[in-house]
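Novice: next come a sequence and a model predicted from it.
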Amino acid sequence: MSLGAELIGNPDKATDTQLVWAPYFRYVFDAKGKKTDSVLIAAEKTLTQQFRDYYKKYERINRFEIGRYITPYGNGLDLGNGFTWTFDVSDYRTLLKDSVHLAAGNWQELLNMEFLMIKGTPPRDIISIRNLWNGNFNYGIDNDPIDNHLKPITVEIPAKAKAARLKSRITGHGFGGNEDCAEFCGKTHSYKVDGTKRFDKLVWRDNCAYNPVYPQGGTWIYQRANWCPGAEVWTYDFELTPYITPGKNASLDHDVENYNWNGSGSTPYYAIEDQLVTYGAPNFTLDAAVDEILAPTNNNMYARMNPVCSNPIIRIKNTGSAMLTSLEIKYGMPGAEQSVYNWSGNLKFLETAEVNLGAFAWNGSGTFMVNIGKPNGGNDEYAPNNTFRTKVNLPPVMPEKFIIELKTNNNPDESSYTLKDASGKVIISRDNLDANTTYKDTVSLTNGCYEFRLKDLGEDGLKWWANTAQGSGTFRFKKIENGSVLKNFNTDFGAEIFYPFTVGKLVGVRDYIFESKTQFHIYPNPSSGQIHINLDFAERKTGILEITDITGRKIFSYHIKNTIAEGIEADLKHFPAGVYMAVLKIDGEIQTRKFVIAK
C-alpha cells in the first residue's frame, strides 16, 4: 500500500510504503489435508478512509494543427498501394523537437506519416509561434453570430522579431440551408491589424474536379469552401511584417462576411485554425530556391499533370531579401545534355512563380533534375536549395497511327478535345459536337512527345452517377489495323482527361501496354439497361465475360481472345430492374462487379 501524504503540490506522489494484510484465518490441517481447526489473526491497526477535495494534475498541452486533409469518398475508390500527400510544415519546425504528441483525427483509413527534415539554413529563423482562433465556429446564427467567438486578440511581438506571418487554415461545413452554407458557399474572410483591414480572402476551392484522387463514389467534383474530398486543405499565409512593430503589442482580428442562416439543413460552421508566427531578419540577400517540380514527377499530388516527356513545369521561390528579377535554370536528366532557360520577372521575398520550361533530352534514367543559379546576374548566397531532383515515369508509348474515338453524351456542348505536339502545335481538335454521336479521328504521328486533352466544361466527365440526365459517353484509343481497343479511358474523370504520350521513344515495342494490373469498369451504374464494360490488361489475355441475374442465370457472354483491352457494350434493356453480376474469368482468376438496372 502506498501512502500519499504530500497534499500540496503533488497529491498523487507516494511518500511512504507499508506492507499490510487484512484480518484472516490461519487453518490447521490433518494428514489428509482436511481442515480441523482455525485461528483468527486479528487486525493490529485500523486505517480510516477519508474523502478530501482533490485536483487532478494534468500535463500542460499546447495543441497546434500543422496540416489538414479531408478523406476521400471510399465507395468505388481504389488507391492501389496508397497515395501520398505532402505538406510543408517548416513554420512549425521549432515545435517538432524533444517529445511531442502527434495525432490525426481520422477514423477511416490507415495512415503512415513521415517527417523529412532538411538540414540547413532557412530563409529566416522562427522566433515564436502561438495560436489565435482555433475550433469550430457556427456561422449565420442570428442570436449568436460568429463575431462573438472571433473577437480581437492582442498579441505581443517579440523585441527580436523582424517579421511576422498570420497562418489561416479554414474549411466550411454544413449545407441544406440558404446558399448551402458553409460547405458550398464562398464567403470572404477579412483580417485586421490594429483595427485596419489588411487582407481579404474568399474561402473557396475551385479545382476539385481536377483532383488526382478519382473517381470517387460521392460528390467529389463539387467545389467547396477550401476543401475537396481526398485533398489537402490550403493554408492562407498573410505577411504582417509591414504592419507590426517589434517589442510592441498588436491587435489582430478575424472577421467573416455577414450571413443569416434560415435554419434548414445542417448547421453551417467554419473549422478555423489561425496562428501567428514571428521571424528574424532574412538570412540571405540574394538567393533563390527550386520550390517544387510539378512535371515531370511521380509525385501523386501532381498526377493530373503527369507523366510528361517535354515542357517541364517547376516552381521557384525568392528566398533572399532583394527583389528577384532574373534566374538561370538548367534542367534535364542526369547523363544527358542539360537544357537552359533564362527566367525574368519580379518576385518579392518568399514569393513564388511557376515556370514553364522547354524541351529536354530524354534518356530514360528515371530521374529529372533542375539546377538554378545567377540570381539577378549575381552569385547565389545559398547553394543547397538550388538543386531539385524527382523520380519520373516514362509516358505511355503509342503507335504512329491510331484512332481517337469519342462518343458524346446528352451534353455535347461541354466536350472538346485537342492533340498537340511538344511545340504546342495543334495536330487535331474537335468541338461543336452533336449529342450521342460517335466521332473518330485517325492520326498519323512522327516520333516525339504529344499531349492529348479531353475537356468537359460541366466538370462531371462523360458520365457521373449524380447527373444521370447527361447520359453517358465513351472515350478510347483504337488500333488502325482491326479497330480493336488500345486504351479505354474512365469516363468519370471530372474536368478533363490529360494524356501525354510518346511515339518512337522506345525501340522494339511490340505491344502497347498501359496498365500494371487488370482494370474492370462498368458504367453507368445504375443504368436503364444499356451498359458499357471497359477491360484493360497488363498483358494479352484470353477468357470470357459473363453477366448473370440475381439467381445466377446467365443472360450475356462475351469471349475475350488474346487482347490487351476491350470495350464491350451490352443491351440489357429487355431485362427487368434488379441487381446483376458481371463475371470476368481470365487465366483461372475470377473478378466480379455488381451493377443495377433501374427502370
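Specialist: Right, received. Where do you want to start?
Novice: contacts and neighbour counts: CA atoms only from here.
Specialist: Will do.
Novice: for R205, grab the count of nearby residues.
Specialist: Per other C-alpha atoms under 10 Å, the neighbour tally for R205 reads 18.
Novice: this is the comparison structure:
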Amino acid sequence: MKKILCTLMALIGLNLASQAAVGDTTTVLAHNETKLQTYTSYDTVITFPSGTTPYQKIIMDFTLGKYDCGGSYNPATAGEGAGRSGWCSDWDYDLHIIVMTAAGDTIELGEVITPYANTTLPMFPWTWKRNYRYDVTDFYPILKNGATIRIFYAGWSGGFTGTTKFRFIEGTPPRNVLAVKSLWKSGNDGYAYGETISIDSQIVKRTVTPPAGTTAASVRTIISGHGFGNQAYCSEFCSKWYRLMINNQNVEQKSIWKPDCGYNQAYPQSGTWVYDRANWCPGEHVEPYVQSVPVAALSAPFTVDLDFQPYTNVGTTGNPGAWYKLSSAVIFYGTYNRQKDIGVEHIISPTTDANEYRNNPICGSPKIVVKNYGSETATSIKFEYGVEGGTLSTYTYTTNLAANASAEVNLPSLASLQTAAANSIFVVRVLSVNNATDENADNNVLKSSFVPSPEWTGGNFAIQLKTSGAVSGQQNRTDWKITNISTGAVVSSRNGTANATTYNDTITLPNGCYKLELDCSTLGAGLRNPYLISAAGSFIVRNLSTNLRITLDKNRDGLTSAYQGNLEGWMGSGFTQYFTVIGSTSVLKVENNINLNIYPNPTTDVLHIRVDGLGIQKGTLTLTNSIGASLYTAVMTGNDHKINTAEFPSGVYTLNYSSDKGNRVEKVVIRH
C-alpha cells in the first residue's frame, strides 16, 4: 500500500499515516518540477506526518531536470557576446535543499551541483532527468508537522528544474534519534577563506549538551569550495583540509577535495567537467562528511569546532574571492533496536540506474552495497541472488562489518547475466547474519532492472589506440587491457606511453565474458577534450570477421554536438566495457608488439612486471639508473616477474625488456 500526503490533503485534515502498517510508505511532495530561473530561494510549505508513527527509514529524492528557456536562446550558439544567444542549463551551479521548521530549526539536507548540460549533447535533451537519493532518517526529530522546504539555487541563468519528495517507510528505526542540533550554516555566499577575517573566526565554537540516554553522536557536514581568481585557485581548485575539534582535541581531519571528477557518471558535459574540485563535481551531489563524536565526550556538555588549514588569499583577478559553502549539524542517538540487521542499500551492477552508468551493463560479478544497522559486528552474511524467475545462487560473505558501517560486496559471477533478456530483473536478498536470522526482513531484499552486456561475434578483433597530443606539456598516458572474467587473467593489454602515437593490436578470444578497460587516469583528460587537448586521440575496436567497427557506448562512439563537435573519446579518466564473445571457435591468440605492464608505478617496495602476448617464452629484464648504470638483471621465463625495489634509492629508473620478439622500455619511479 502506498499513500500520498501532500499539502492539500493536510489542509482538509486527511490523516493517512494512521491507516498504515509496518513497511507502508507515506510520500510528501514538496517541489514539483519547479523552474530554477535565477539566484534565489524557492520555498514550498508542506506538512510532514505528525511524529506519532515510528519510521524505519526516511528517504529524500531530489530530481534535477531541465526546461527550455525559450526566447532567442539556441543551444548551438550558447554563450555571451556577438552571435551568441545566452545561457540555459549550460553552467555548473550549486543548489541546496534545506528544511526550515516552525520551531526555528534550519538544516541543510543536501547539496547538488548542476551539470554543464547543453542540449545539443545527446545525453542532455530537454527531457533529461537525474535523481539524487538521500537517507534523511536521522533528521526525523525535525521532519514533523508543518515545515518549509527550500531549494536555494546559486545560478545566474535558468534551464533546470527541481523536484523534492520525501518517503516515510514505517517500522522501527535502527536506533532512536534523540535530537538534532544545527551548528553552523553559511549564508548564500559562503564563508570567506584566506581573508583578514579568518574562516576560523567566522565558524564559532559551540557548546552542546547530549540528551539523556545518548550513546553515540555524529557531526554531519556538507561543504563545497568556490572561487578561483587567485594564485592558488582557491577554493574551487585547491585541496585544503579541515579538522573536527571536540573539547579542543582533533578528532578527525578531512580533505575538502573530490579527486575523481573524470569518472563522472554524466559525461561528456559541455564544460570543464573533468577538473577535480573542492569536494564537488559538476552533475554530482556533494557527499556529506559524517564524523563520530568520541563516546568519552558524551557524558557531559562538550565543545565542537571546525579548524581550517591556514591560508592567505592573494588575488590575481578582479574577482579574487575564495569561500566555502558549509553547513553542519550534530545528531544524538540512543541504543540500537536490533542486534542483527543487515540492509541491502544499493545495487551497483547489474542495473539500468543512470547513477551507475559507468559500471553497467555487466556479464560478470554483481556488486552491491550493504549496511550494518544492528549493534552486533557482522562476520558473515549469506546472500541469495540471481535473475528473478530463474535459479538463484547463494554466497556467504566473510567480513568484519561494524555497527553502522557499509561495505561493497562483489558477488560471484553469474552465467545467467550473459543470456538474460533485456529488462530482466536482478534480485538479491539477505538470508542470514552470523549464521542466524536477520531481525529485520524489511530491508533484506533489493531488485534492479538490467540489460545484458553487448555481444561481440566471431572472436577476432583489431584494436587501434591513437594517443592524444600533450596536455599542458604533460604526457597524456593512455592504457588498455582486456580481462577474462572467468579466470581473472589479463589476456591482452597496451601501454600508450608516447604522445600522438598509433598502436595497432589484434586479438582472438574464445567464447566467454570479458572486461575492456581504457585508462586515462594519469591526467583524467580522456583522448579528446576541447579545453585541454589540441590534437585528439582515438580508440577503435573492429570486428575482423565483418570488418565493421564495434560501437563502444562508453567511449561515446558516433556522437556529436552542434555546440561541442565530435564527442568520441571525451570520456575523462577512462571507461570499462563488459562484453560477451559468441560464435568463436578459436583459442586465445594475441598478435602485437611486446606489451610491458608494470605496477605500481611509482613504487616503494615491490615492482610487478607482466608481459602480455602468447608466444613470448623468454626475455631479459634490465633496470638502470639515471646515469645508465645497470642495477638489476634477470631472465624472465614466464609472463610475470617481481623486483624488490626497497634496496634502491628514490629516483627515476629505466626498465628494459628484450626478447626475440622485440624490446620495450618503461620509466619507473621509486619513492621511499
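Specialist: Yes, it's here. Computed from a predicted structure; not experimentally measured.
Novice: A470 of the second structure against T497, yeah?
Specialist: No - counting by C-alpha atoms under 8 Å, T497 is not a contact partner of A470 of the second structure; they are 11.3 Å apart.
Novice: which residues are in contact with each of those two?
Specialist: N476 (C-alpha atoms under 8 Å, 6 or more residues apart in numbering).
Novice: now do the contacts for the nearest residue to P145 of the first structure once chain neighbours are set aside.
Specialist: Spatial nearest neighbour of P145 of the first structure, excluding adjacent residues (C-alpha to C-alpha, 6 or more residues apart in numbering): Y139 at 6.6 Å. Y139 of the first structure makes contacts with 145-146, 182, 259-261, 267-270, as judged by C-alpha under 8 Å, 6+ apart.
Novice: which of those count as buried?
Specialist: Buried residues within these, counting neighbours by 16 or more other C-alpha atoms under 10 Å: 145-146, 182, 259, 261, 267-270.
Novice: closest to R93 of the first structure out of the residues you listed?
Specialist: Proximity of those to R93 of the first structure (C-alpha to C-alpha) peaks at Y270, which lies at 26.6 Å.
Novice: the second structure: which residue goes with the closest one?
Specialist: In the second structure, the residue matched to Y270 of the first structure (TM-score structural alignment) is Y324.
Novice: ok, back up a step: and the contacts of Y139 of the first structure, which is closest to V443 of the first structure?
Specialist: V443 of the first structure lies nearest to A182 out of these, by C-alpha to C-alpha, at 47.7 Å.
Novice: what's the match for that closest one in the second structure?
Specialist: In the second structure, A182 of the first structure lands on S235 (TM-score structural alignment).
Novice: is that match in contact with W241, as I believe?
Specialist: No - taking C-alpha under 8 Å as the definition, S235 of the second structure is not a contact partner of W241, at 11.0 Å.
Novice: just to revisit the earlier point, generate JSON lines for the buried ones among the contacts of Y139 of the first structure, with secondary structure as supplementary columns.
Specialist: As requested, these are exported to JSON lines (DSSP: H, G, I helix; E, B strand; the rest coil):
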{"residue": "P145", "secondary structure": "coil"}
{"residue": "I146", "secondary structure": "helix"}
{"residue": "A182", "secondary structure": "coil"}
{"residue": "Y259", "secondary structure": "coil"}
{"residue": "W261", "secondary structure": "coil"}
{"residue": "T267", "secondary structure": "coil"}
{"residue": "P268", "secondary structure": "coil"}
{"residue": "Y269", "secondary structure": "strand"}
{"residue": "Y270", "secondary structure": "strand"}
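Novice: can you tell me which of these lies closest to Q519 of the first structure?
Specialist: For those, the nearest to Q519 of the first structure is A182 (37.6 Å; C-alpha to C-alpha).
Novice: in the first structure, which spans are helices?
Specialist: Using DSSP state H, the first structure contains no helices.
Novice: follow-up on the earlier one: got a list of what the nearest residue to the match of Y270 of the first structure once chain neighbours are set aside touches?
Specialist: Once flanking residues are discounted, Y324 of the second structure sits nearest to G225: 4.5 Å by C-alpha to C-alpha, 6+ apart. Contact analysis of G225 of the second structure by C-alpha under 8 Å, 6+ apart lists 234-237, 256, 277-280, 322-325.
Novice: run the last query once more with 6 Å
Specialist: Contacts for G225 of the second structure (C-alpha atoms under 6 Å, 6 or more residues apart in numbering) come out as 235-236, 278, 324.
Novice: and it, what's its match in the first structure?
Specialist: Under TM-score structural alignment, G225 of the second structure pairs with G172 in the first structure.
Novice: give the contact list for S393 of the second structure.
Specialist: S393 of the second structure is in contact with 384-385, counting by C-alpha under 6 Å, 6+ apart.
Novice: what's the neighbour count on D287 of the first structure?
Specialist: There are 28 residues near D287 of the first structure, going by other C-alpha under 10 Å.
Novice: next: G662 of the second structure.
Specialist: G662 of the second structure: 11 neighbours (other C-alpha under 10 Å).
Novice: what do you get for W362 of the first structure?
Specialist: When neighbours are counted by other C-alpha under 10 Å, W362 of the first structure registers 19.
Novice: could you find the closest non-adjacent residue to the equivalent of Y514 of the second structure over in the first structure?
Specialist: Superposed on the first structure with TM-score structural alignment, Y514 of the second structure falls opposite Y450. Using C-alpha to C-alpha, 6+ apart and skipping the chain neighbours, the partner closest in space to Y450 of the first structure is D421 (4.4 Å).
Novice: nearest spatial neighbour of the alignment partner in the first structure of G364 of the second structure, skipping sequence neighbours?
Specialist: When the first structure is aligned by TM-score structural alignment, G364 of the second structure is paired with S310. Closest residue to S310 of the first structure in three dimensions, ignoring its sequence neighbours and counting by C-alpha to C-alpha, 6+ apart: A359, at 4.9 Å.
Novice: please report the distance of the counterpart of that neighbour in the second structure from N279 of the second structure.
Specialist: Alignment note: A359 of the first structure maps to S413 in the second structure; criterion TM-score structural alignment. Relative to N279 of the second structure, S413 of the second structure is positioned 34 Å away (C-alpha to C-alpha, to the nearest Å).
Novice: so the two - more neighbours on which side?
Specialist: N279 (25 against 18).
Novice: correct me, but that one touches K254?
Specialist: No - using C-alpha atoms under 6 Å, N279 of the second structure is not in contact with K254; the gap is 10.4 Å.
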